[in-house]
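Colleague: Pasting a predicted model and its sequence here:
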Amino acid sequence: MKKWSAHRPRSDREEKEEEKEEKEEKKKKKKKKKKKKKKKKKKKKKKKKKKKKKKKNDDIKGLIMGSDHLHQR
C-alpha cells in the first residue's frame, strides 16, 4: 500500500476527480429513473381510488340513509 502524503502527484488527484464525477452522474441518472417510476404509480393509484369511491357511495348511501332515519325516529 502507498503511504499518502500531503503532496500527491497530479495524476492521482485527476483520477479521483474523474471518479467522483462519474459517480455523481450515475446517481443523477438513477434518481431520474426512480422519479419517473413513482409518478406512474401515483397516477394508477388515483384512478383506482376514484372508481372505488363512486361504487361505495352509490351502494352504501341508500343503506346508511335508511338506517339513520329508522334510528332517529
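Modeller: Received the coordinates, thanks. Values in this document were obtained by computation on a predicted structure and should not be read as measured data.
Colleague: all contacts plus neighbour counts: C-alpha atoms, from now on.
Modeller: OK.
Colleague: residues contacting the residue positioned nearest the centre of the chain?
Modeller: In the chain, the residue lying closest to the centroid (CA atoms, centre = their mean) is K38, at 4.1 Å. K38 makes contact with no residue, according to CA atoms under 8 Å, 6 or more residues apart in numbering.
Colleague: Work out for me the element it sits within.
Modeller: Following DSSP states H and E, one finds K38 within helix 10-72.
Colleague: second one coming, line it up with the first:
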Amino acid sequence: MDTIQLNNQLEMPLLGFGVFQITDHDECKKAVKEALKTGYRMIDTAACYGNERAVGEAVKESGIRREDVFLVSKV
C-alpha cells in the first residue's frame, strides 16, 4: 500500500478504512478486523462516531502490532 512520509518521519498509508456510521459495536469491530485482515493499516474514526472502543478492541484482537496500525481520530 502506498504511503506518505510525515514531517516526523512516520509513514502514513494513503488509503484508510473509515468507520463513519457503523454504530453497532460488534459490527464495527468485525468490519475493522476484516479491513486489517485484508491489508488496511489506517483506520479513520472520530469521537462523535461513538465507535472508538470497537476500533481499539479490533486492533488489539487482530494480532497486528499496534505500531503497525495508523489510527486517525477527530474530536
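Modeller: On my side now, so go ahead. Because the structure is a prediction, the values reported are computed rather than measured.
Colleague: Tell me how they score on TM after superposing.
Modeller: For this chain pair, the superposition-based TM-score is 0.22 by TM-score structural alignment, normalised by the length of structure 1; 19 aligned residues with a CA RMSD of 2.7 Å.
Colleague: coming back round to it: chain center to the helix holding K38 of structure 1: distance?
Modeller: Distance, stretch centre to chain centre, for helix 10-72 of structure 1: 5 Å (CA atoms, centre = their mean, to the nearest Å).
Colleague: quick revisit: how far away is the residue nearest to the centre of structure 1 from K31 of structure 1?
Modeller: According to CA to CA, to the nearest Å, K38 of structure 1 stands 11 Å off from K31 of structure 1.
Colleague: since we're on R10 of structure 1, how many residues are nearby?
Modeller: By the criterion of other CA atoms under 10 Å, R10 of structure 1 has 8 neighbours.
Colleague: let me fix that: F17 of structure 2
Modeller: Other residues close to F17 of structure 2 by other CA under 10 Å number 17.
Colleague: which of the residues in the longest helix along structure 2 are buried?
Modeller: Looking across structure 2 with DSSP state H, the single longest helix is helix 25-37. For helix 25-37 of structure 2, the neighbour count (16 or more other CA atoms under 10 Å) marks H25, C28, K29, A31, V32, K33, A35, L36 as buried.
Colleague: what's the farthest-apart pair in those?
Modeller: Between any two of the buried residues of helix 25-37 of structure 2, the greatest separation by CA to CA is 16.6 Å, found for H25 and L36.
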